[in-house]
Structures are given as C-alpha cells and as structure tokens.
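Visitor: here are the coordinates; sequence isn't available:
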C-alpha cells in the first residue's frame, strides 16, 4: 500500500505539516457500518453519503440513533422499551434510556442475538505456558453451575460480587453468573496490594469474593494468600470466599481464611453447594440496572466507585464492536488487559456480538519454551506469535506496549504470517505518530490501526476506530456514533473547528453514562467529577485537538497533565512523542509536569524528568539535545525549563503515568496519594526534589 499525504492545517499547539495517511479500507461498502448507514437512509429517507454525515445526523437524532442500534445490532429483551430517551432532557442528571424494557446483561453475552455454533469456541484462555478452549455450550454450563452455587449462598439482586482475579475463564464465569442474578460485579487484579484493594472494596461491601490462589507472571508464581488473609479480615459483609486454583503448582488452602461470618471454599466445593439439576435463570431487570462497579484512578484520594448499567454498557459495546470494529460471529477478539481495567469489560462484551474471546494472563514478552512446555522463556514476539497460533483477528493492547516494540525495532512480519489479523487497537495513553508509522512498517499494511479513547468513566469509547475512514498518523479516526463531543477552551467556548487544543467535552446524553456513584455522597461526587467545570456538558478530563481537515482527534494527555507556560497550552504527550521519536534508545520513560507555585512563580515552568535506559547516562549534553529538538519539533514555548534524571516514573495499577499527583507535589499542594499508585514510594523522590528546588 502506498502512503499518501493529505492536506492538513495543524496549529502551533503541536505537530505541523501534512497529515500522513497510512491506511484505508479496500472495500468500505462491505462493512457492517456502511450497512447501518444504508439502513438509516432507507428508514428515514436520508441521503447520507459519508461517515461525517452519518455522525452529524446521529448526534442530532439521539433517540432515533440508539433505537436503530438496538434493532440493528440486536438486544435480547423480555420486555420491549416504551421510549428510547427524552431528547429534551439535560445530560445531568442522567436521563434514562430504553425505559420499560426488561433484559439481562449476562443472557445477552451467553446467548447473543447473532448466530453462533454452540460447539464452536466461545473462549480461548492462554497464559505464558497453557491454553484452554471453552465452547459456547461449555461456557453456558459452567455459568449455570456457578450461578447455582451463588443461589445456595442466598445471593440477591443488587448484592456485590467481587473478584481478586486475573484475566481467565473462571473470572468471566463468575462475572456472568453474578450478573445473571442481578448482582453487581467488581474486580481488582491479584497483583494489587491490600490497601489498594480495601480502598475500593470496603466502600462497596461485597457479599461474595472470588480469588485466585496465586498469580503467575514473567515465568514465576506470585503468592496471594498473605494478602488475601488481610483483605478478607477487613470485609465483614462477606458471606463466602471462593478460591480458584489458577496456578496449579500452588495449593488451595482455605483453612487460613478467617471470616467473621461465612466460609471459605475451593471452587469445586462451592459449585457442589448448588442444585446440580437446576436450570439457569436470568433475572429480567430494568435497562439501567447496575452490572459493574469500576473505580477512578484515585491518584490523590480514595477511588470513586463508578456504577455502570446493563443497557448502556451492552448497547455501546455492541455498537462499537459490530459497527466501528466490524466484528462478526467467529472473529477472535483479544485485548491485553487486567480485570481491573475497563478494557476487560469491553473485551468480554465481544461475546454479545458472537466473537470468540481470547483471554490472556501473563507477560506479553514471554512464550512457551520449545524445550519444556511447562515453562516460558523471554520472547519479544510473544504476542505476535499468539496472533498466529490462535488466529486472532482483532488485537488490542496499550500504546506503551507498541512503543516498546518500536524501541526494540521488532519486525513480526519477518518471522510470522499474521494472516488472520484485521485490526490493532491501542489505548491507555496517546499513541505517538512515529508508532503509527512503525505499526504499518512492522505489521500487515491491510490492518485498521485504531487508536481509541474513552475510559473507566464511560466504560467505552468517545473516539473510535472506523472502517469507512482512513487512518492518519497520530490521530484517532473519529467520534463514535451518537457521541456529541467537542473541544472547549477554559472559558467554555467551542473551539472544535479551529484546530486549537482544548478540554474534551460531551454535550448530549449517551447511554453509557454511569447510572450512579456508589455511596452516600454519590450524587455529589458524580456532579463534581464531570459537570462542574462547564455547565451542562460532560467534562471528560482529557486534552484534545480536532483536525479541521481530517476530522480526526489528536489526544494530548489528561487535563491534569496540561502545561501552560507563557499562556501557551499543550499536553505532555507532545513532549513524550518527541522523546520516543528521537531519544528512544537513551530514555526509557519520562514524566513532563508544569510547575507554578502560588505566590512564588509568575509563570509555569515545564519540568521534564527522565528515567534513563539501561546502560545510558544522563548528561548536560543530552539535556541540550532534548531542548534543541523540542524547540525545532514543537516551539520555543514547549522547551522544558528543567530537565532532570529520576529513578522511577510513578504509575497507577493500570500502568498510567501519575502526572496529577506529581504536579501537586511540585506546586506545593498537600497531596495525599492513595494506594492505587502502584509504585507510590517513588513519590518521595519528587517530594525531596521539590524541597531542594524551592
């Protein structure tokens, strides 16, 4: 495929020059998204000829759009809806969607409206050393058995069921069993510390906890039991703890679990509690009945408990999978994720579109040893090999993973066919323009590289992939259907069409807005999280620029990572992109923070902290080269005033850089960082730095 240049009008906030077009679909009218556009044309006597026209119609006709998505993508319901949504209602308080309908979330995943062969794989679970294939019929039976155990423990609609689990089939089964009964599922990865788990689970008071006996990562097992004892002791609402033997070489010892009420079971004993001959039941519930509790990053305080509803989660995921990703029954969907991250919830909803899920738990850089199938060995191409082995069609990962492959100069196509691969999706942080180019050099040029953005707050996407549109380096292809997003400046002016950078907002209701925040101050936290900065619109907390020519989105990082020296606003991602492009072999990672202390600094200073690559030394010569390159690539206003070496970059348990907490430390604010910072001890270095650079 020939790379072509499209005209582009970039602003001084970031990249300049033409947008580089890297991909376009060879037959866009064969896609399910185009079929949906044709449906709209026929149903409403329209003449929509492009995605841009379809999106414009979708945000002007919210009720019609989501009603058509319900019908076209298929929602299994026992009662039809009486109204899609009140289009006159404000975005907050959240309006109800699909009032009057009755449905069950788990039923839609286990028995999709799309046709599937019950004997075909529903799930393929992989680790560094093992593979497990589970058919649709087998998955349904395993959920039935797990549900029967829950019924025996007298779990009720609305009870919280928690997982301290990795990404494997048993975690999926537990979630489906819980939501089949109208319980609410929440999960935290087993590599998370006790304090971080309790910061979350003590707020929601779970009735049942599923846990792994150990975690396995990077070639060795990691114990869970010591942490589990402390976690269970601090959760008095538990009726039971159920342990999976996830790591076969580690025994399941329930005797060490001391509970104020209830009992600890191994999984086999738990299943035996239930009626072995019972039929599976699906509680038919209102459309907005809660199914998931997810958690905000909590980098500067206790995590907020974000409650997501059945229909919003389901219909948004089906829209994204079927229309935006062109996923069809039998396609194989992979996302490298933990059960904590919203992308796990996005992944498992692939069942509702008839896709086969590929669940992976382990290091992305280890493969089964050719000499000993019970052990794993380091392998930079472990995930590309998995694509070939399992026939993955849609491969999802983080921007960080792709940038590591880029830095290592990995070329999967030199060794592998990757013939099944149709798309690569990237999220978690902005994907650098150079990494876009790398992917199309190292992977098949036919794939749709979908840089996507959304988040825990909406359990889905604002910026989506699109088979009808080209891929331009550094840009998310489009806004999803029905998502009325814009860029606002600090004064609340819409600057979308200007190409200037601003805060990402959403101006009209959408079904995957949280149904609530958990707790007595939930309504207050809900409002303050999204609706206080700009009146009447959803403020998402991301800094973004819309390209006026391509209509693509350029993500610039979180709003708490915005820098504003001399009044020029830009995102930290712009600095990271320059480092990745020009200094990847010298700098392993970086943190870019704006520092302005009240009554001390007249202006903001851009501070850049560098974690050096192994074997590389920090020097003034390197500082000079970085500052010179930033000046040339971006502008004089972007040049960091301070460049320092640091021992470590603080990240959340999801791997995101903790810019907000470091910014507050540097600016002299009293920041209390919660245990959701995975390496919180390293923040002491930044505190000391701030004191010595007062």
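Guide: Received it, and whenever you're ready, just let me know what you need. Computed from a predicted structure; not experimentally measured.

Visitor: CA only for contacts and neighbour counts going forward, please
Guide: Will do.

Visitor: may I ask you to name the longest helix in this protein?
Guide: Longest helix in the chain, counting residues (DSSP state H): helix 136-152.

Visitor: against which helices or strands is that one packed?
Guide: In terms of contact count using 3 or more Cα pairs under 8 Å, 6 or more residues apart in numbering; DSSP states H and E, helix 136-152 is assigned the packing partners helix 105-110, strand 121-127, helix 169-180, helix 267-272.

Visitor: again, only using 6 Å
Guide: helix 169-180, helix 267-272 (3 or more Cα pairs under 6 Å, 6 or more residues apart in numbering; DSSP states H and E).

Visitor: distance to residue 471 and mean neighbour count for the ones you listed - can I get that in a markdown table?
Guide: Output for the helices and strands packed on helix 136-152, formatted as a markdown table (distance: least, Cα to Cα, whole Å; neighbours: other Cα atoms under 10 Å):
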| stretch | distance to residue 471 | mean neighbour count |
| --- | --- | --- |
| helix 169-180 | 33 | 25 |
| helix 267-272 | 46 | 17 |
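
Visitor: nearest to residue 570, out of those?
Guide: For the helices and strands packed on helix 136-152, distance to residue 570 was read as Cα to Cα. The smallest value, 40.3 Å, belongs to helix 169-180.

Visitor: before we move on, the earlier item: may I see the helices and strands packed on helix 136-152 arranged in CSV, with distance to residue 74 as well?
Guide: As requested, the helices and strands packed on helix 136-152 are arranged in CSV below (distance: least, Cα to Cα, whole Å):
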stretch, distance to residue 74
helix 169-180, 18
helix 267-272, 32
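
Visitor: next up, a structure to set beside the first:
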C-alpha cells in the first residue's frame, strides 16, 4: 500500500514548470475555454474529463490541427464501444507529421542508428520528398483509400517513409518486425489482406546478419492479395524476381498529395499479443491517433522542435507507431535498429549520448538489467541533454527508480508509463509539472477518466482494483478487423462493466492522484481472497543476483484449492539449492507478505514471452490447468515454443 505522504524522489523546479507546454496550455485554455487557471495539473485533469468535448476542441486548436472540412461537433456519440469523434471532419495524419519541413527543411527529422552507434540524419525536406515520391508510386500501383499496405521491416528510415506514404494516400498501414517468423506474420497479415508488402532481405542483430529471404518468399506465396512487393536491400542482395526496387520508388521529386479522409478513417492496424487464438487486429483512426498523440507527446512528454526523441522499440510494437508520431510535434526522432545490449549492456545509453536524446524511452526490463550488470550511465556517458527517462512494457520496480535517480542524475524526470496496444497511448504516466514518487506513475492522462473499480463496479482509492476508463478516448479502436458485428471488440473490453472500458490490469489510484500498476488482472494471484499482481513478486525475486528471470502463476484447482508455483530461470553458474530457496522465500515473506510466498519454487530452462517481450502468464496457467498446448496458446505469438513444451510436460506430470 502506498504511504500517504512520502517524500517524492524528484520535483520539477519552478523554471521547468513554467517552461512546460502543459503549463502554457493550461493558461491559454483558461482564457479561451474556461479551464481552471489555478490548482495545477489535478484541476486541469478534472476539467479535461468533466468537459470532455471542450478539452478535445482545445487540443485541436492548441496544436493547430488542420481540418480540411470542419466537424459538426466534437463527440457525436459518447457510447462505448461506438463513440463517434469529430463527425464530418476530414484531415490527414501524414500531412501533420511533415509540417516541420516548411519551416526547418535542413534540420534532421530522423536520426538513424545501427549497431555501429553512428547516427545518420534524414532531413525534414528529404523525408517529405521521399514520402511524396512513394505516395505517387503507391497511387500508380492502384492503392486507394482503405487498402492495406504491410511492412516486414526493421526500425529503419524506410519504414517511416512507407507508413507516412501509406497514410498520405489514405491507405491502412500494418507492420511486423523481421524477427517474427513466417507463421506469426501470416497470422497477422492474412487477416487484413494487404495489397502491397514492403520487405527487407534480412536484418542485423547482435553483430550477426540474419537472412530473411526464405520468409519473404513464403509471405509472397501465402498472401494472394498482394499486387506489389517492394524490396529494401538491408543486406545488399538483389531484388527477388518480380519485386520493385525501393530506390526507384523514392527517386522522384514530387510534392506529396495528402488524401483528406474522415476523422475515423483507419490509419493502421496493430495486433494484440495473440497468446490465445489469432491476434486481435486493432484498427485505429487517422484523426483519433493524431489528436491523442499530439496530447500525449506534446503535453505529457513535453516534446517540441529542438527535442530528440529516442525509444528503443521494433516495428512490431505499438511504441514504434508512438515514436513515429513524435514527428507531429516537430521533434527529431531516433530510430535504432539492433540489439538493445550490443556490444554491451550499456548500448542504449551510448545511443542516447550520441544522438543528443532529450527524452529516452526504454523497457523496465532493460533498466533492471543495467542495474544488475552494474552499468554506470552518468559516469560513462554524457547524458546532460536527457531531460526524461521513460519506461514501459512492465511496471518499473522501486529499485529501478532509485537506480535511475542515483546512476543517471538526481535531477532526472523518471516517467514510468502504462497504456496498451489497444489505445496506442498511455492511460497514466508522464506529467512534466508533477513530482515523481518511487514506484508510482505520476498521474492519469488528460481526457482519460481512469478509475480503479472493485468487483461491484465502485471506484476505490488507495485500494487495488480493476483499471477502467469510464469515458471514450479518441484513439480507442474504431473496430477490430473481421469483426462485423463488433462482438469480439465488445467482449475484449466491455463485457465486465457494460459501457466502461476494462483493460485487464490491477491498479491502485492513491489519494495523492498517482497510480500504481500491479500486473494483469486476468493472471492475477489470489491467495485466501487477497489479490496481488505478479509484478510485485518479480521485483523482489529478480533482485537476487542468482535469478535471471521468473514467472509466477496462480492456478485454481478442480478441488477448490489454489496452487501458486514460482518458476525461476537461473543465472549461469547458480544452483537452486536450499540456501537460494530459503533466500527467495525469505525475501518474499519480508518484502511482500507471507501470503505471497509460493507453494513451490521450480527451476525452468527459460521464461516464455510474446514476440513483443511480455512474459506469458495466462497461457502457462492454462497449460497447468490441463488445457492442450494448441488451445492454450497461439504458437506463432511466442518467442520460444520449445519452452512451452517444458511447462506442458510439467502439467502432465502433475496430472
């Protein structure tokens, strides 16, 4: 339980608060739209959810969103699912992403970094030129508004150009990273039936070249709707037969033509991890993403011209789409293609230094790996330009906050953020004008009525409950692909509390307004009626140097009993002897509670993850409950299927 009034780890000084975009926005919104001029962020947030339409109108005016046709009203229908934002309005996402080319043509829009860690710039004018050329070629290939365009691409400048050119013509972008195998990609792309595929011959990772030409050949054979394949020679090979050459498609000097599409016109399709069944194909809109990302990046992340935005991600994760949207604020974005820890664990800090990153985003897992490997970022790198380090993927443990504070800078804004692929944004996280408390997210986002609910649907404060959002957000899915009656979309978020988005996380909202994330509610541990998140246990167990990674599962037994095993993947040279076993149990008992102590600690060869790096708890739970492997999990969504056979064998032995 959070302490009522602990000392913050960090407070922004008066100057930083005055300079923040969110402060200027609040002053302006008070004059123009009746927002509260006093009371700081909590008052602004209250207003943004109470006066939802006024707030979003203010966002579009503050960021000068260009509607080629104005809207009739901000929110035509507030029901969830089915909210209708800015009905009647038309616009184009890519047009807004390239606006800085008019005023800062020679400055870098992109900084591309590979494993040599040497940044290569792409200027705003060059980015705009390539998008113009490629958009014209896509139209020549017959790509029309609503057609799907797919990318099997690493995090390289060509991927950004392809996304923006697709959006410019009103096409619908979708991408997978080239470390995905053919089956995983087909599980995603076959659902949406793309007409164009952008692809590489391979990629480089961890100092090695990975040839993907066989996978590309399989994709071409299994995607019958393709009219064109575009070859990008990362490894320098010749285009396969019948493929178009990237260089030829981006050679001309064409002014981009931006198709003006309805606000809710699809922009891209993202995929849920798909650990059971086919991945959900989540459709988000041009307008919804535009305004949500302007709010999130411009106000919450405080990004603008002069900033450099680096987030370690691949094209298979929503954070890549979020990173590209940094362009909307006129920010230079940093694209890193390579291993997060090559040639050493400190690699990402070196990239932050060499690119002059002002906001550097990474995973909580990477921060904890640096702590364990005794990396010293401030000692070894010049990080004077870094104003904020942000983390997501899983909750950042308190030790991670303290390590960043001690090892990067004591005047560092640490933003642990939490959201989801489902909204391609954050429900809670960064606020540049609020203090940071160890182990906590600063606050819910503007326009997001985030609450913690008990099973009866009543909001609770300072208690663990379900993460719910009680009002619509513009970036919520307009629909799922191939879900004609909307039942799959409804059942994913709205079947527990009708008309209210239930995300599937346990959270605490503190009486100070901050947020603590405890892990997934659908894999939540429940000992003697006390609910707890797995993240709390991972944080304690993985502090022990012998533990490389862990997985805890709570399994309801047919006889009404409850079995809670802890699986541990040991560091090289470590052994699960009585001493280590005792230390694991003692750490959990002392730092969490006796109820958190597992029934068994079992050594495993590894912890399975989704392709985006999340530990898979629910499918392992299903295996342990006797569900056959093919029904418990979608094999194409897992990073190492052999590991699951181990858990399957364990389930058989127990049965």
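Guide: On my side now, so go ahead. Small disclaimer: the values here were computed from a predicted structure and weren't measured.

Visitor: thinking again about what came up before, please identify which of the helices and strands packed on helix 136-152 of structure 1 is closest to residue 156 of structure 1.
Guide: When these are ranked by proximity to residue 156 of structure 1 (Cα to Cα), helix 169-180 comes first, at 9.5 Å.

Visitor: ok so, going back, wait, which of the helices and strands packed on helix 136-152 of structure 1 is closest to residue 623 of structure 1?
Guide: Between these, helix 169-180 lies closest to residue 623 of structure 1; by Cα to Cα that is 47.1 Å.

Visitor: did I read that right, residue 467 of structure 2 in a helix?
Guide: No. Inclusion of residue 467 of structure 2 in a helix is not indicated when DSSP: H, G, I helix; E, B strand; the rest coil is applied; the result is strand.

Visitor: counterpart of it in structure 1?
Guide: Matched across to structure 1, residue 467 of structure 2 falls on residue 504, judged by TM-score structural alignment.

Visitor: could you look up the SS state of the residue lying closest to its match once chain neighbours are set aside?
Guide: Nearest residue to residue 504 of structure 1 in three dimensions, chain neighbours excluded: residue 487, at 4.9 Å (Cα to Cα, 6 or more residues apart in numbering). The three-state assignment at residue 487 of structure 1 reads strand, by three-state DSSP.

Visitor: in contact with residue 487 of structure 1, which residues?
Guide: Applying Cα atoms under 6 Å, 6 or more residues apart in numbering to residue 487 of structure 1 gives the contacts 494, 495, 496, 502, 503, 504.

Visitor: 8 Å instead, please
Guide: Contacts for residue 487 of structure 1 (Cα atoms under 8 Å, 6 or more residues apart in numbering) come out as 494, 495, 496, 501, 502, 503, 504, 505, 544, 545, 546.

Visitor: so which residues of the stretch 401-550 of structure 1 form helices?
Guide: Chain-ordered helices for the stretch 401-550 of structure 1, with DSSP state H, counting those that start in this stretch as the definition, fall at 433-442, 522-530.

Visitor: for the stretch 251-400 of structure 2, same thing?
Guide: Applying DSSP H, counting those that start in this stretch to the stretch 251-400 of structure 2 gives helices spanning 286-293, 318-324, 347-355, 364-372, 377-380, 398-407.

Visitor: ok but residue 623 of structure 1 is inside a strand, no?
Guide: No. Assignment of residue 623 of structure 1 by three-state DSSP gives helix, placing it outside any strand.

Visitor: counterpart of it in structure 2?
Guide: When the structures are aligned by TM-score structural alignment, the residue of structure 2 matched to residue 623 of structure 1 is residue 581.

Visitor: how about the strands in the stretch 501-650 of structure 1?
Guide: For the stretch 501-650 of structure 1, the strands defined by DSSP state E, counting those that start in this stretch occupy 501-506, 516-517, 538-546, 553-558, 562-563, 570-571, 587-595, 605-612, 642-645.
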